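Student: Sequence plus the predicted model coming up.
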Amino acid sequence: LTPKTRQLDPYSDLNYQCVDDSFDLKVRQDYLALGLRDNGKNSTARIMNFHLARNPEIAFLWNSADNYSNLLNPELSISCPFILTLTLVVEDQVKTHSEANLKYMDLDKKANNSYGKWFPGVVKEAKEWGELRQRLASGQSSVVSYFLNITAFCKDNNETALETEQDILNSFRKNGFELISPRFNHMRNF
């Protein structure tokens, strides 16, 4: 979508000239409805967003293409236009280092007393936090948070939208990704 070039009227208020009447966006609880008017012809589309409900148990980089275009199972492919967004944010190094220190001290104290004998996983967890603490201190590692979002575009009718939603949910679910659709929060994802 690119704006059309047009001449502004110097004798008219600017707020009346900035409004483009060929475009409208309606916010619904589960989707956005996009309306366009080009040369007197109206068209509408539905915009739906999906993001991860929780982190997957296990994920492989080479399986990521199967999430949206599975060649062996074409029914597990997304058959509409979509945008896949992966946002990575590097956390503050000093803050994460101090959090790792606190976590390591707590777990190390538990691992070196009778608690560690009853729960042997604490010893391993303390060792992992100690290694992370050292990597953070030396600058070898950083803690990164992420956000995965899929924005899908389809015809604005319930039947097509349901098919699109099921295609997206099923194709990602096959590889262990559980997606959900936000309610009244899709503008931040769009």
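Tutor: All right, it came through fine.

Student: Could you use CA atoms for every contact and neighbour count after this?
Tutor: OK.

Student: Identify the residues contacting residue 122.
Tutor: Residues touching residue 122, when contacts are defined by Cα atoms under 8 Å, 6 or more residues apart in numbering, comprise 107, 110, 111, 116.

Student: put this beside the first:
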Amino acid sequence: ASRTETVKSVYDKMLNSIKEKKTAPPNAWLWDFIAKCSSKEDIELLFDMLQKLRIFRLSSLRIHENFNTALCREVTKACVRVGAIEYGKKAALWRHNAFGLTPDIGSTHHLLLYSKQLNDVNLLVEVMKLVKKNELTIQAGSADIVFSICSGADRWDLMTKYGKRFVLSGIKLRQSSFDMWMEFAAKKG
């Protein structure tokens, strides 16, 4: 069986648990599901299941809390792994989502690192807009990744824009961030 068939079988098992047995499927099944995703189609099934689980948790179990941030990070990693970035943004960055995911900056870093890997400045800008819109707390590690992307793409405008945002947010920049900023400034003259 291909991995996609394996994902479909886990999806079907989980759906049977929710619909027929009216019980929450074991957490291990969800983690297994995430680990086995190998295509955008698998990720679509995953998000469909997350939405069904969210509804089941709310209606049958009266659990109003989102899934934990560790799950969100794994979902984001799976999205990045298969190139399903639109879904990754939903997992990592949308505070109000129908999937019960809890976005955090650790998940966001997976998207930023993917942007760096591809040298995709547009993805960086999109991610940073969503970080701001969803009021996620940025960290010193965020600055390292962002500055690295800006420097690699020769985008001084973005380096200064995000540098100001980091400093005004009260983030204590790491020495590596300062070094990158100063090297880039020296290069620019």
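Tutor: Nice, I can see it. Predicted model, so just to flag it, every value in this text is computed and none were measured.

Student: Need the TM-score from the superposition.
Tutor: The TM-score (TM-score structural alignment, normalised by the length of the second structure) is 0.21; 59 aligned residues with a Cα RMSD of 4.7 Å.

Student: coming back round to it: are any of the contacts of residue 122 of the first structure buried, and if so which?
Tutor: When burial is judged by neighbour count using 16 or more other Cα atoms under 10 Å, the buried members of the contacts of residue 122 of the first structure are 107, 110, 111, 116.

Student: Distance to residue 151 of the first structure for the residues you listed - can I get that in JSON lines?
Tutor: Listed next are these as JSON lines, based on distance: Cα to Cα, whole Å:
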{"residue": "107", "distance to residue 151 of the first structure": "41"}
{"residue": "110", "distance to residue 151 of the first structure": "45"}
{"residue": "111", "distance to residue 151 of the first structure": "45"}
{"residue": "116", "distance to residue 151 of the first structure": "46"}
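
Student: Now, the residues you listed that are in helices?
Tutor: When those are checked against helices (DSSP state H), the matches are 107, 110, 111, 116.

Student: Excluding chain neighbours, what is closest to the second one?
Tutor: Read it as residue 110 of the first structure. Closest residue to residue 110 of the first structure apart from its sequence neighbours, by Cα to Cα, 6 or more residues apart in numbering: residue 116 at 5.8 Å.

Student: gap between that neighbour and residue 102 of the first structure?
Tutor: Residue 116 of the first structure sits at a distance of 18 Å from residue 102 of the first structure (criterion: Cα to Cα, to the nearest Å).

Student: Surely residue 89 of the first structure forms part of a strand?
Tutor: Yes. Residue 89 of the first structure: assigned to a strand according to DSSP: H, G, I helix; E, B strand; the rest coil.

Student: so how many other residues sit close to residue 130 of the second structure?
Tutor: One way to gauge burial is a neighbour count; for residue 130 of the second structure, by other Cα atoms under 10 Å, it gives 19.

Student: I figured it hits residue 93, correct?
Tutor: Yes. Using Cα atoms under 8 Å as the test, residue 130 of the second structure is close enough to residue 93 to be in contact (6.1 Å).

Student: Regarding residue 92 of the second structure, which helix or strand does it belong to?
Tutor: Using DSSP states H and E, residue 92 of the second structure falls within helix 85-93.

Student: and the longest helix for the second structure?
Tutor: Counting by DSSP H, the longest helix found in the second structure is helix 40-59.
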